[in-house]
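Asks: this one's sequence-less:
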């Protein structure tokens, strides 16, 4: 699958992506510690249903550029999605986001609600709900985020012993997923490139900066007006299933909540066919179909 690149005229940054199919645009946005490659099996299935399915790499992840201005706030990733849609000639489009891609999806829907047709997120509830509703169990699960705030040491810990800590993290988040070197190789290759691992952790490190920014704060905490489906794994060791309850008021145009009893955090890797069908079922029918 050939990687492509869009040079953003607004800031000169290159946004890397892969594209499959033709039709209404659907932008897939990955999270940590994944890369856009986690969506590739899903991409082909969605494209086969009559859509142009595009998986982009978040800024900082290969093959996208590192942020030249060092900006990894929520508003930056949301704007990148809008800019990529502009570059692909799509006035309206849908977004599918996992993990940080879900955070980006909520923000993009709030940044340009008139342009986002449908929003489908995976593994993360509404960002504002998540930040304001963490109880003791979720705080314990999220301690890794606090650990990432320390400079330098997390980078060394992650790459040590051929990424053993990262493999342990993934296993804890998706206990039933039997991943191997095939799945880990793209992650390792990305994080071994200079600056990539620091960039990935910068999304966490700049969350306080995001909350301090009036625009990012609005994108994080405002209710989403785009029709939304949230898919979550009941076995997720990163964000507990209890975190997905009680967020309906944060979706003014409806929330469709889909639990997967036999999936963990990386459901698109674990069950690509089921995940793709859940995406397709929620999207508007392609032109000429009903």
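Replies: That came through, no problem. Note that the structure is a prediction, hence the values are computed from the model and not measured.
Asks: can we go C-alpha only for contacts and neighbour counts from here?
Replies: Will do.
Asks: In the host helix or strand of residue 5, which residues are buried?
Replies: Using DSSP states H and E, residue 5 falls within strand 4-7. For strand 4-7, the neighbour count (16 or more other C-alpha atoms under 10 Å) marks 5, 6, 7 as buried.
Asks: export those to TSV and tack on distance to residue 153?
Replies: Compiled in TSV, these are given as follows (distance: C-alpha to C-alpha, whole Å):
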residue	distance to residue 153
5	32
6	33
7	33
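Asks: ok so residue 64 is a helix residue?
Replies: No. Note on residue 64: no helix contains this position according to DSSP: H, G, I helix; E, B strand; the rest coil, which reports coil.
Asks: need the longest helix for the protein.
Replies: Longest helix in the chain, counting residues (DSSP state H): helix 153-173.
Asks: Quick one: distance of that one to the chain centre.
Replies: The chain centroid and the centroid of helix 153-173 are separated by 20 Å under C-alpha atoms, centre = their mean, to the nearest Å.
Asks: Helices of this protein, start to end?
Replies: With DSSP H as the criterion, the chain has helices spanning 40-48, 74-87, 100-111, 127-133, 136-141, 143-147, 153-173, 181-192, 196-205, 207-212, 214-221, 267-270, 272-282.
Asks: structure B:
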């Protein structure tokens, strides 16, 4: 990919942004999750920029982008506002939004709040907010798999990472969740360089701290929030959900019930782990291309 652009947004932050393709072509905005960067979607950008305008920011708190200090600066309202402000800054009206992991949380929220801007939504291993909160209450397996969120919210985690070093953090917290054959020495160096930017570790962790999702302890009996069982707005635009079925943090049961909150749903189940955009890049790109072309609900990559 070409060099990153630095783009100042009306939300008060400046983001490093990968931009590829013809600005006159249909736009795709790509959002990464933890603990990554625009590089999450590098394979899809390389393939799809031939006929799409591809825009992939390092979101606030990550890599070289702005890193506000307050936890509140990472609330979902601010993150959604960044997406719309980035589209505005580049003169993009309606766009396809493709989003992974925490970027997917922003993707769901942006589609719900700005259906006038999000023409299509592609979600990769990112649970729907309603279904995820229900699972954290009702599903012991998902609750157990999500206990790391509680650890990442701990105010002492930065000190523990400093003690083990970023190399140790890579080996203990990240490496167990990825396909080692897909992570080169250059990839590792890129991760460590991004995480080592001043304020980056706290910025990335503040996404967890600011999120409203409640993650009960394993033995905790949680008072059930009323909104979990109330009516929830369904998305009307076409939605493609791509899921790496070997994800150990976000279990495949998160696919259950999506048809109740998405009117026009396509689900692609892929033999990969959590980081499916680069663990199975050809499969993900192929599914996206087929879906773009057909607009049908039966696309699958098993």
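Replies: That came through fine. The shown structure was predicted, so the numbers you read here are calculated from the model rather than taken from an experiment.
Asks: still on that earlier bit, what sits up against the strand holding residue 5 of the first structure?
Replies: Outside strand 4-7 of the first structure, the residues within contact range by C-alpha atoms under 8 Å, 6 or more residues apart in numbering are 13, 14, 15, 16, 17, 18, 19, 63, 64, 84, 87.
Asks: List buried residues within those residues.
Replies: By neighbour count, with 16+ other C-alpha under 10 Å, those hold 13, 14, 15, 16, 17, 18, 19, 63, 64, 84 as buried.
Asks: export these to a markdown table and tack on distance to residue 205 of the first structure?
Replies: Shown next, in a markdown table, are these (distance: C-alpha to C-alpha, whole Å):
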| residue | distance to residue 205 of the first structure |
| --- | --- |
| 13 | 21 |
| 14 | 23 |
| 15 | 22 |
| 16 | 23 |
| 17 | 25 |
| 18 | 28 |
| 19 | 30 |
| 63 | 22 |
| 64 | 19 |
| 84 | 25 |
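Asks: Out of those residues, which sit inside strands?
Replies: Residues of those located in strands (DSSP state E): 14, 15, 16, 17, 18, 19.
Asks: what residues are up against the last one?
Replies: The neighbourhood of residue 19 of the first structure, defined by C-alpha under 8 Å, 6+ apart, consists of 4, 52, 53, 54, 55.
Asks: Buried among those? Make that a ChimeraX selection.
Replies: Remark: buried members of these, expressed as a ChimeraX selection using 16+ other C-alpha under 10 Å:
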select :52,53,54,55
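Asks: Just the ones in strands from the contacts of residue 19 of the first structure, please.
Replies: Counted as lying in strands by DSSP E, out of those, are 4, 52, 53, 54, 55.
Asks: nearest residue to the last one other than its sequence neighbours?
Replies: Beyond its immediate neighbours in the sequence, the residue positioned closest to residue 55 of the first structure (C-alpha to C-alpha, 6 or more residues apart in numbering) is residue 28, lying 4.5 Å away.
Asks: before we move on, what about the fourth one?
Replies: Here the nearest residue to residue 54 of the first structure in space, its sequence neighbours aside, is residue 19; by C-alpha to C-alpha, 6+ apart that works out to 4.4 Å.
Asks: same check, this time on residue 211 of the first structure
Replies: Nearest to residue 211 of the first structure is residue 217, by C-alpha to C-alpha, 6+ apart, at 4.9 Å.
Asks: measure the most centrally placed residue in the second structure to residue 38 of the second structure for me?
Replies: Centroid-nearest residue in the second structure, with C-alpha atoms, centre = their mean: residue 103, separated by 2.4 Å. For residue 103 of the second structure, the distance to residue 38 of the second structure equals 10 Å [C-alpha to C-alpha, to the nearest Å].
Asks: any shared contact partners between these two?
Replies: With contacts defined as C-alpha under 8 Å, 6+ apart, the residues shared by residue 103 of the second structure and residue 38 are 31, 32.
Asks: Now do the contacts for residue 111 of the second structure.
Replies: Residues counted as contacts of residue 111 of the second structure (C-alpha under 8 Å, 6+ apart) are 117, 118, 121, 235.
Asks: Then residue 244 of the second structure?
Replies: Neighbouring residues of residue 244 of the second structure by C-alpha under 8 Å, 6+ apart: 124, 125, 269, 270, 271, 272, 273, 274, 275, 276.
Asks: That one pairs with which position in the first structure?
Replies: By TM-score structural alignment, residue 244 of the second structure lines up with residue 233 in the first structure.
Asks: Isn't residue 48 of the first structure up against residue 21?
Replies: Yes. Residue 48 of the first structure is within contact range of residue 21, at 6.9 Å (criterion: C-alpha atoms under 8 Å).
Asks: the more surrounded of those two?
Replies: residue 21 (18 against 14; other C-alpha atoms under 10 Å).
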